[in-house]
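# Output the structure for:
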Amino acid sequence: MLRLLNIELHKLRYNRAAKVISIIYFVLITFIALISSIEFNFGDFHFRVADQGIFNFPYIWHFNTYIAAILKLFLAIVIVSMVSNEYSYRTLKQNLIDGLSKKEFILSKFFTVLLFAAVSTIFIFFVSLILGLLFSDYKEIGIIFSGLQYIGAYFLKLVAFFSFCLFLGILVKRSAFALGFLIIWQIVEWLAYGLMKWQIFKDSEIADHVSRIFPLNAMANLIKEPFSRLGAIQSAATQLGENFSKTYEVGFLNMLIVLIWTGLFMYWSYAILKRRDL
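Sure, this is the predicted structure:
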């Protein structure tokens, strides 16, 4: 494992674009902390974002992982370009000539995916922990660590998404086309959901259940939007006569679906590489 991972890190070490994009990604995550300093003043009315409870434990684990997951496209660019460069610079063929098997090549990429996901997860964990200790109204040990399932879901979400990007990179060989295919696939999932809801089943509940197995939708369902959990939003909805019945927990079925997709992406990546004439 370490040998294969070292090969990939050696390649990334000389990839300036990958380093710049990775730095931007982690800097943007750090900027979440700047939200705490945002304050709106309207005459005698003062509104400070940090005072709305977004940095309270355990809510902060949900909020920060949801926001950070939006930025995952930056590292996805690194993953896709990492694969496309293998074809552009013919390093893949050279690695195989030097004795690296196709299975080891795929494993080296997957280990890199795991590393990126792990580093990002550890980073968001400490950013969230520090912000929570600074701004949370609840600092009991039991409360602080009661929402860590979102950290685990964040890691799984990144691994699955990066595995999908790795599969697309191997499938189309070019980073621009792979990212374009990723966007198209998201649109296809939206269109499929709309067709099921309005034309095929004409039932939103059935459409919701079927769409849960779509890869990108399954990843999105791991960490649902956290904003409607805020007290201010709940109070406003109550005054308007609306009640939220949404479940925010990380579901076991969603995790299982995402794990299956991750395995399929890696298997398909290997199958394509195994059959392809390099």
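
# When you work out contacts or count neighbours from here on, use the C-alpha atoms and nothing else.
OK.

# can you tell me which residues contact G53?
Under the criterion of CA atoms under 8 Å, 6 or more residues apart in numbering, the contact partners of G53 comprise 59, 136, 230-231.

# ok, it to A232 distance?
Noted for G53: a distance of 9 Å to A232, by CA to CA, to the nearest Å.

# ditto for V49
In this view, V49 and A232 are 11 Å apart by CA to CA.

# Could you do K72 as well?
K72 sits at a distance of 28 Å from A232 (criterion: CA to CA).

# go on, N64?
Using CA to CA, we find N64 at a distance of 18 Å from A232.

# Same drill for these two, tell me which one is more crowded.
Counting neighbours by other CA atoms under 10 Å for N64 and for A232 shows that N64 has the greater number, 24 against 13.

# The more buried one and I124 touch, don't they?
Yes: using CA atoms under 8 Å, N64 and I124 qualify as a contacting pair, with a distance of 7.3 Å.

# Which helix runs longest in the protein?
When secondary structure is assigned using DSSP state H, the longest helix within the chain turns out to be helix 102-135.

# which secondary structure elements does that one contact?
Applying 3 or more CA pairs under 8 Å, 6 or more residues apart in numbering; DSSP states H and E, one finds that helix 102-135 contacts helix 2-13, helix 16-30, helix 59-70, helix 149-172, helix 252-275.

# If you count neighbours, what's buried in that helix?
102, 105-114, 116-118, 120-121, 124-125, 127-129, 131-132, 135 (16 or more other CA atoms under 10 Å).

# same check, this time on stretch 269-278
Under the neighbour-count rule (16+ other CA under 10 Å), stretch 269-278 has 269-270, 273 buried.

# Take those and write them to TSV, including distance to M219.
Conversion of the buried residues of stretch 269-278 to TSV gives the following (distance: CA to CA, whole Å):
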residue	distance to M219
S269	19
Y270	22
L273	25
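
# which one of those is nearest K157?
Nearest to K157 among these: S269, at 18.4 Å, using CA to CA.

# got the contact list for the closest one?
With contact set as CA under 8 Å, 6+ apart, S269 has these partners: 106, 166-167, 170-171.

# ok, back up a step: which one of the buried residues of stretch 269-278 is nearest G263?
Proximity to G263 was ranked across those by CA to CA; first place goes to S269, at 9.9 Å.

# how far away is S128 from F47?
22 Å.

# got a list of contacts for the strand or helix carrying I183?
For I183, the enclosing helix or strand under DSSP states H and E is helix 175-195. Contacting residues not belonging to helix 175-195 are listed as 77, 80-81, 83-84, 165, 168-169, 171-172, 207-208, 211, 214, 216-217 [CA under 8 Å, 6+ apart].

# Now show me the structure for the sequence below, then we'll compare the two:
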Amino acid sequence: MRLLIIELRKVIWYRAFWISSFGYLLLMPLLFMSLANFNIQVSGGTSLGLNLYLFPQVWQNVTYMATWFNLLLYFFVILLVTNEFQFRTLRQNIIDGMSREEVLIGKLLLLLLFTVVSTLLVAAVGLGCGLAYGEGVTWATATEKIHFLGIFFLQCYATLVFALFLSLVVQKQGLTIIAYLFYSMVVENVLRFKLLPQGWGDYLPMKIISDLIPNPLPSLLGMGVAKDPEWISVFLTLGYIALFSLASWGWLRWRDL
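The predicted structure is shown next:
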């Protein structure tokens, strides 16, 4: 708890934290409410209305859409961590007596807090939209696919831990964002389609993490059955969280701050 409090003291005086938090807490509910009357234009100019908030599918729908907001948290974590290098806050923490392990644990706890708050927000918005715009709500339907909230939690935390690792390695805000985009959009695709045997690229970090929650749109359009997350993806994501955390620890121990 002491380590988390230290991290929070750094954050609460940071203007970007409040701007980002306000934007995150405001934009997500507004987006979901704006999709209450969602229509898709199909052939012949026909408009197809879709209700995204029917239980139990609402949990997959809202968590899938909310994953796009993880990018806001991702870039905010990059901003926080790289600023600590710019203003030498990390170095000062160690001079003041914190071990490098404590520095890392504090940051992992802060990311965990961000993830918990984000998941609770998604749960509240999903439940609210489901009750407001759904039909025939029962306890059974309302809780049937609620496990998607746990999958969202895992996906969000994995994304932020990767952001932490990349920020510790690169240390510059702009370069870290470029490195993330280059790795996600170029490196993994080259590995998947050019270098690795067929199918192996499906287990690369960003591919696994981003695909944890299957796209619900095909099932909404009657083009298939809504898929549940694959357990191998869940276990691999847990493994990647551990790997990125260990890599961050190793880098902090080796790096001269």
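
# Only whichever of the contacts of helix 175-195 of structure 1 are buried, select them in PyMOL.
Of those, the buried ones go into a single PyMOL selection, burial set by 16+ other CA under 10 Å:
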select buried, resi 77+80+81+83+84+165+168+169+171+207+211+214+216+217
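
# want to throw the contacts of S269 of structure 1 into TSV with distance to L34 of structure 1?
As requested, the contacts of S269 of structure 1 are exported to TSV (distance: CA to CA, whole Å):
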residue	distance to L34 of structure 1
I106	39
L166	32
F167	35
I170	38
L171	39
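
# Nearest to F31 of structure 1 among the residues you listed?
Distances from F31 of structure 1 to the contacts of S269 of structure 1, taken as CA to CA, are shortest for L166 (27.6 Å).

# How many residues are close by that closest one?
Residues lying near L166 of structure 1 (other CA under 10 Å) number 29.

# Under the alignment, what does it map to in structure 2?
Residue correspondence to structure 2 (TM-score structural alignment): L166 of structure 1 is matched to L164.

# Look up how far Y64 of structure 2 lies from that match.
According to CA to CA, L164 of structure 2 and Y64 of structure 2 sit 23 Å apart.

# Run through the residues that contact T138 of structure 2.
T138 of structure 2 makes contact with no residue, according to CA under 8 Å, 6+ apart.

# And it? What does it align with in structure 1?
Aligned counterpart of T138 of structure 2 in structure 1: E140 (TM-score structural alignment).

# For the counterpart of P229 of structure 2 in structure 1, identify the helix or strand it belongs to.
When the two structures are superposed using TM-score structural alignment, P229 of structure 2 falls opposite V250 in structure 1. Here V250 of structure 1 is covered by no helix or strand, with elements defined by DSSP H and E.

# out of everything not next to it in sequence, what's closest to V250 of structure 1?
Counting by CA to CA, 6 or more residues apart in numbering, L222 is the residue found nearest to V250 of structure 1 once chain neighbours are left out, at 5.6 Å.

# Kindly tell me how buried that neighbour is, as a neighbour count.
For L222 of structure 1, which is what you asked about, the neighbour count (other CA under 10 Å) is 25.

# Quick check: it vs L191 of structure 1, distance?
In this structure, L222 of structure 1 and L191 of structure 1 are separated by 21 Å, where distance is defined by CA to CA.

# V83 of structure 1 now?
29 Å.

# before we move on, back to that, ok, average deviation of the following helix or strand past the longest helix of structure 1 from structure 2?
Per DSSP H and E, the first helix or strand lying C-terminal to helix 102-135 of structure 1 is helix 141-144. When structure 2 is superposed, helix 141-144 of structure 1 averages 0.6 Å from its matched positions, counting by mean CA distance after the TM-score superposition for structure 1.

# Tell me the buried residues in helix 141-144 of structure 1?
For helix 141-144 of structure 1, the buried set under the neighbour-count rule, 16+ other CA under 10 Å, comprises I144.

# residues in contact with it?
Looking at what lies outside helix 141-144 of structure 1 - CA under 8 Å, 6+ apart - the contacts are 57-58, 138.

# Could you rerun that using 10 Å?
When contacts are defined by CA atoms under 10 Å, 6 or more residues apart in numbering, helix 141-144 of structure 1 is touched by residues 56-61, 129, 132-133, 136, 138.

# okay, those residues in JSON lines with distance to A176 of structure 1 next?
Formatted as JSON lines, the entries for the contacts of helix 141-144 of structure 1 read as follows, by distance: CA to CA, whole Å:
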{"residue": "N56", "distance to A176 of structure 1": "40"}
{"residue": "F57", "distance to A176 of structure 1": "40"}
{"residue": "P58", "distance to A176 of structure 1": "39"}
{"residue": "Y59", "distance to A176 of structure 1": "37"}
{"residue": "I60", "distance to A176 of structure 1": "35"}
{"residue": "W61", "distance to A176 of structure 1": "33"}
{"residue": "L129", "distance to A176 of structure 1": "36"}
{"residue": "G132", "distance to A176 of structure 1": "39"}
{"residue": "L133", "distance to A176 of structure 1": "41"}
{"residue": "S136", "distance to A176 of structure 1": "42"}
{"residue": "Y138", "distance to A176 of structure 1": "46"}
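
# Closest one of those residues to T238 of structure 1?
When the contacts of helix 141-144 of structure 1 are compared for distance to T238 of structure 1 (CA to CA), Y59 comes out closest, at 20.2 Å.

# Map the closest one across to structure 2 for me.
Here Y59 of structure 1 is matched to Q57 in structure 2, going by TM-score structural alignment.

# Quick check, that match in contact with P214.
No: with contacts defined as CA atoms under 10 Å, Q57 of structure 2 does not count as touching P214, sitting 11.9 Å away.

# For my notes, confirm K224 of structure 1 occurs in a helix.
No: under DSSP: H, G, I helix; E, B strand; the rest coil, K224 of structure 1 sits outside any helix and is assigned coil.

# Alignment lookup: it to structure 2.
Applying TM-score structural alignment, one finds that K224 of structure 1 aligns to P214 in structure 2.

# show me what contacts that match?
When the contact criterion is CA under 10 Å, 6+ apart, the partners of P214 of structure 2 are 60-61, 63-64, 226-230.

# How about F47 of structure 1?
With contacts defined as CA under 10 Å, 6+ apart, the neighbours of F47 of structure 1 are 38-41.

# Let me know the closest of these to F161 of structure 1.
Closest approach to F161 of structure 1 among the contacts of F47 of structure 1 (CA to CA): I38, at 31.3 Å.

# residues near that closest one, how many?
The burial metric for I38 of structure 1, expressed as a neighbour count using other CA under 10 Å, is 11.

# roughly how far apart are it and F26 of structure 1?
According to CA to CA, I38 of structure 1 stands 20 Å off from F26 of structure 1.
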